[in-house]
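Engineer: following is a predicted model, sequence given first.
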Amino acid sequence: MTRGFARLPDAPAFRLTDLRVPACLIEGSDIPADRRGLARVNLAIADGRIEAIEPAGALTAGAMPTLDLDGGMVLPRLVDCHTHIDKGHIWPRSPNPDGTFPGALATVAADREANWSAEDVRTRMGFSLRTAFAHGTAALRTHIDSLGKQIGISWPVYAEIRAEWAGRIALQASPLFGADAALDPAHMAAVIAAVKAHGDRLLGCVTYMIPELDRALDILFQAAIENGFDLDFHVDETNDPAARSLEHIADAALRHRFTGRILCGHCCSFSLQAPEDEARIVAKLREAGIAVVSLPLCNMYLQDRQRGRTPRWRGVTALHELKAAGVPVMIASDNTRDPFYAYGDLDLVEVLREGTRILQLDHSGPDWACAVARTPAEAMGLWNAGVIAVGAPADLILTRARDWTELFSRPQADRSVLVAGKPIDRTLPDYRELDHLMANAT
């Protein structure tokens, strides 16, 4: 089995010495960090949990098997708060004809109608989770297309998959449908029933500037309040500055005095607002306690695409400004090998690496690693995930990179992933395993 570079001691208790950890991801420690935000530490691990966090070089009592990481960077297992594993890996049978957002919508709709049986969805979901697990993902939220007959197909499958993966990846799911569907009482009743029976106390939709947007949002917020649900929205995935459903969501949250968690994804058009409009919207987001997740890989692929013309903008939201204002911000994988994004592997190390380049996260503070770890864990209500803490599971990603430029210059294919202190098999599933699902091209 492929276990990465590390030869861990085969013992219930051992010590990892001389490792560099982003200080922002160490819980309850005052070990100083260097100018790159990295703290040099030792970790004592016993019975699958972190027993102690000490400064590197500290003298500790008691003999214990030891692995010296020689200054290599270590991360907690990471948290992917916005994915679509029900869509994943349909590209071979349903490629996007022109790479555009409308092309993606139409192609997925046709593929869903023709092919999304329970077995098809189950197989592709499982393949996606095996990939994410091998790369070092601890928790993942997926959106579930929830329209018509698909509600009764995908949600029971999701519940089975979540139970199967318990203890390896913590799964959450949020329903996905257009805001106009929220105006249909029968649709809303079916979605709420599916979430109650099979889901995770989450409700959401895709928002866009329909005349009835505020009424649709009132229906969603009221349903969330009545059922104790959190909310997760796809928002303004466009380069049209007139698309401001993000502000409408904030207004609805304040109007309903909503106390649950709200996560808004994409928010592409927010980066194109005039300064005075941006400031007003940011203030509302902060007051409403809304968090924002950017999906840099997918939005670079889709946004501002015109045949024969070089794109003029990156498609990402104003993450720096939101973070500076105190709005929780994060980045995530989004789609993988489907019409919305032809590539991707649910690898959050890749997402952080490419997100750093796309969003220019470097030269702007040492704590951006929180965007794929601590912050999405908090947005998902998961405690002791995305951090390195005494008493937390020893769920770690070990690398040979000694600083950020080494980490981001290579894909870290030789990383080791520990779950409860044990190295996992990092062998990735072969795409050929999905070939039998690809016969029916749309």
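Structural biologist: Ah, there it is. Numbering: from 1, shown residues only.
Engineer: hey, let's count contacts and neighbours off CA atoms from now on
Structural biologist: OK.
Engineer: which ones are touching Ile85?
Structural biologist: 124-125, 128, 142-144, 335-336 (C-alpha atoms under 8 Å, 6 or more residues apart in numbering).
Engineer: alright, now check it against this:
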Amino acid sequence: MGSGFASLPRTGRYRLVRASVPVSLADGATLASDGDGLALADIVVADGRIEAVGPHEVAGGPGDAPEVDLDRGMVLPCFVDAHTHLDKGHIWPRAANPDGTFPGALAAVGADREANWSAADVAARMDFSLRCAFAHGTAAIRTHIDSLPAQAAISWPVFDAMRAAWGGRIALQGSSLCGIDVAVEAGYLPAMAGLLKRHGGGLGCVTYMSPNLPGGLEAIVRTALDAGLPLDFHVDETLDAGAYSLRLIAEAAIRHGWSGAGNGPIVVGHCCSLSTQDAAEVDRTLDLVAEAGIAVVSLPMCNMYLQDRNPGRTPRRRGVTLLHEMKARGIAVMVSSDNTRDPFYAYGDLDVLEVYREATRILHFDHPVGDWPRSVTATPAAVCGFDGVGSIRAGAPADLVLFRGRTWTELLSRPQSDRTVVRAGLAIDTTLPDHRELDPLWS
């Protein structure tokens, strides 16, 4: 079952001993951290839940349950992927991006959506993506759903059915996605809000420096407040320093008292233009983001793929946003998968460990590691409202990922394809679906 360890017991109570556990993820446990934020711990599992977490040879007491010696292998809680596009996933074989640019991606996806996105097509690709994520150890996903009027009527019922089918394995949330100009078309927002209420979705759109932006943000925030919908935006996905819709979103949130409305924090993704703006604009914007209680998710693999791409020229800029500066202000920050094998990103497999590994290298989540592992676990769980996931704590479901790597440098140096994924205390089959299963969609 994808494991280098002895088989886990199938029932009852057992102890994972000599586990290397990130202290930042062991909520409620008293553990002594080493220089990399890890502690040697024992985890007691009983009837599918974590019974206790404590220093090695303390939790649960020696000899009171079968033991599985992890030999200092790392243990993480199952992952939370806060920004994905399950409806776009895996269309690359029939909708390749000709030049790898953002405009090229928009054109390729638009043509493919118009020609091919039937309910059956969307469902097949969503299910394939979820099987990949499940095998890699993900327990919760928020996906953006392309919600142009004609497509919304197709994709949202598919998402609703998929969420029910995957209940108990992957908790799913959805958020609408369209351009700000579409969102403000006459009659669209009320109709979309109604659709989202029926299907349990959140409201979102892509913001950019359009003449419709100020009025559009007012309408969207008011609609979300009136309908009790969460908000999740794609923001300033460009290296143009003149793109500052993030600041306008923060100002709108403050003006409308969003943080006290009970809808959860507004989530914004990308925010690439911050990396090109001067210090005064950055400080002004981030102070407002912190005041508004907005949470930020960076998509490092996709942003590096699309941003600063010019034929025959080596890219100079990463395109990722300013997570260190945000975190220093107390802003909740996350990293996530984003697109998977579609025109916006030709690669990926919804493996959040890969996301975290690349984020560590791209965004320097190290020296010290600190609590950065929360960016793919506890923080998105709290921001998105996924209960019972994202931490290793007594009383939580025993949803864990066990690795052979004993330290961060071991864990992040290899794909860890021999990981053991534990759900409700049991090791699952981690066999990945074969891409050939999707071949009928291209023929």
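Structural biologist: The structure has been received and is ready for your questions. Please read all numbers here as calculations on a predicted model, not as lab measurements.
Engineer: can you add secondary structure and give the contacts of Ile85 of structure 1 back as a markdown table?
Structural biologist: Shown next, in a markdown table, are those (DSSP: H, G, I helix; E, B strand; the rest coil):
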| residue | secondary structure |
| --- | --- |
| Arg124 | helix |
| Met125 | helix |
| Ser128 | helix |
| Thr142 | strand |
| His143 | strand |
| Ile144 | strand |
| Asn335 | coil |
| Thr336 | coil |
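Engineer: leaving out chain neighbours, which residue sits closest to the counterpart of Ile281 of structure 1 in structure 2?
Structural biologist: Per TM-score structural alignment, the equivalent position to Ile281 of structure 1 in structure 2 is Thr285. Distance criterion C-alpha to C-alpha, 6 or more residues apart in numbering; nearest residue to Thr285 of structure 2, sequence neighbours excluded, is Arg247 at 5.0 Å.
Engineer: go on, Ala52 of structure 1?
Structural biologist: Ala52 of structure 1 sits nearest to Ala44 (C-alpha to C-alpha, 6+ apart), 5.0 Å away.
Engineer: assign the one you found to helix, strand or coil.
Structural biologist: Ala44 of structure 1 - assigned by three-state DSSP - is strand.
Engineer: count the residues that sit near it.
Structural biologist: 21 (other C-alpha atoms under 10 Å).
Engineer: over to Gly385 of structure 2?
Structural biologist: Residues near Gly385 of structure 2, counting by other C-alpha under 10 Å: 13.
Engineer: what do we get in structure 1 for it?
Structural biologist: Gly385 of structure 2 maps onto Gly381 in structure 1, by TM-score structural alignment.
Engineer: tell me where the stretch 51-200 of structure 1 has strands.
Structural biologist: Taking DSSP state E, counting those that start in this stretch as the criterion, the stretch 51-200 of structure 1 carries its strands at 66-68, 74-76, 78-83, 137-145, 170-176.
Engineer: quick one: which of those is nearest Ala318 of structure 1?
Structural biologist: strand 78-83 (17.5 Å; C-alpha to C-alpha).
Engineer: between strand 170-176 and the closest one, find me the angle.
Structural biologist: Between the axes of strand 78-83 of structure 1 and strand 170-176, defined by axes from the mean of the first three to the mean of the last three C-alpha atoms, to 10 degrees, the angle is 20 degrees.
Engineer: give me the secondary structure label for the residue nearest to Thr285 of structure 2.
Structural biologist: With three-state DSSP as the criterion, Arg247 of structure 2 reads helix.
Engineer: gap between it and Ser210 of structure 2?
Structural biologist: Remark: distance between Arg247 of structure 2 and Ser210 of structure 2 (C-alpha to C-alpha, to the nearest Å) = 14 Å.
Engineer: and if you look at Pro22 of structure 2?
Structural biologist: 44 Å.
Engineer: next: Ala120 of structure 2.
Structural biologist: 35 Å.
Engineer: give the contact list for Leu432 of structure 2.
Structural biologist: When contacts are counted by C-alpha under 8 Å, 6+ apart, Leu432 of structure 2 touches 131-132, 135.
Engineer: ok, so of those, who is nearest Glu281 of structure 2?
Structural biologist: Comparing the contacts of Leu432 of structure 2 against Glu281 of structure 2 with C-alpha to C-alpha places Cys132 closest, at 40.4 Å.
Engineer: ok so, going back, dump the strands of the stretch 51-200 of structure 1 into CSV; add distance to Phe258 of structure 1 and mean neighbour count as well.
Structural biologist: Below are the strands of the stretch 51-200 of structure 1 laid out as CSV (distance: least, C-alpha to C-alpha, whole Å; neighbours: other C-alpha atoms under 10 Å):
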stretch, distance to Phe258 of structure 1, mean neighbour count
strand 66-68, 48, 16
strand 74-76, 32, 26
strand 78-83, 21, 28
strand 137-145, 21, 24
strand 170-176, 18, 23
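Engineer: out of these, which comes closest to Gly391 of structure 1?
Structural biologist: strand 74-76 (13.4 Å).
Engineer: that closest one vs structure 2, average offset?
Structural biologist: In the superposition with structure 2, the average deviation recorded for strand 74-76 of structure 1 is 0.2 Å (mean C-alpha distance after the TM-score superposition for structure 1).
Engineer: tell me the helices and strands packed up against that strand.
Structural biologist: strand 13-22, strand 396-398 (3 or more C-alpha pairs under 8 Å, 6 or more residues apart in numbering; DSSP states H and E).
Engineer: put together a markdown table for those strands, with mean neighbour count and distance to Arg36 of structure 1 on each row.
Structural biologist: Converted to a markdown table, these look like this (neighbours: other C-alpha atoms under 10 Å; distance: least, C-alpha to C-alpha, whole Å):
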| stretch | mean neighbour count | distance to Arg36 of structure 1 |
| --- | --- | --- |
| strand 13-22 | 23 | 8 |
| strand 396-398 | 24 | 18 |
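Engineer: okay, those strands in a markdown table with distance to Ala163 of structure 1 next?
Structural biologist: A markdown table is the format used below for those (distance: least, C-alpha to C-alpha, whole Å):
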| stretch | distance to Ala163 of structure 1 |
| --- | --- |
| strand 13-22 | 29 |
| strand 396-398 | 22 |
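Engineer: between the ones you listed, which gets nearest to Lys323 of structure 1?
Structural biologist: Once those are compared by C-alpha to C-alpha, strand 13-22 is nearest, at 18.1 Å.
Engineer: just how off-centre is the closest one within its chain?
Structural biologist: 26 Å (C-alpha atoms, centre = their mean, to the nearest Å).
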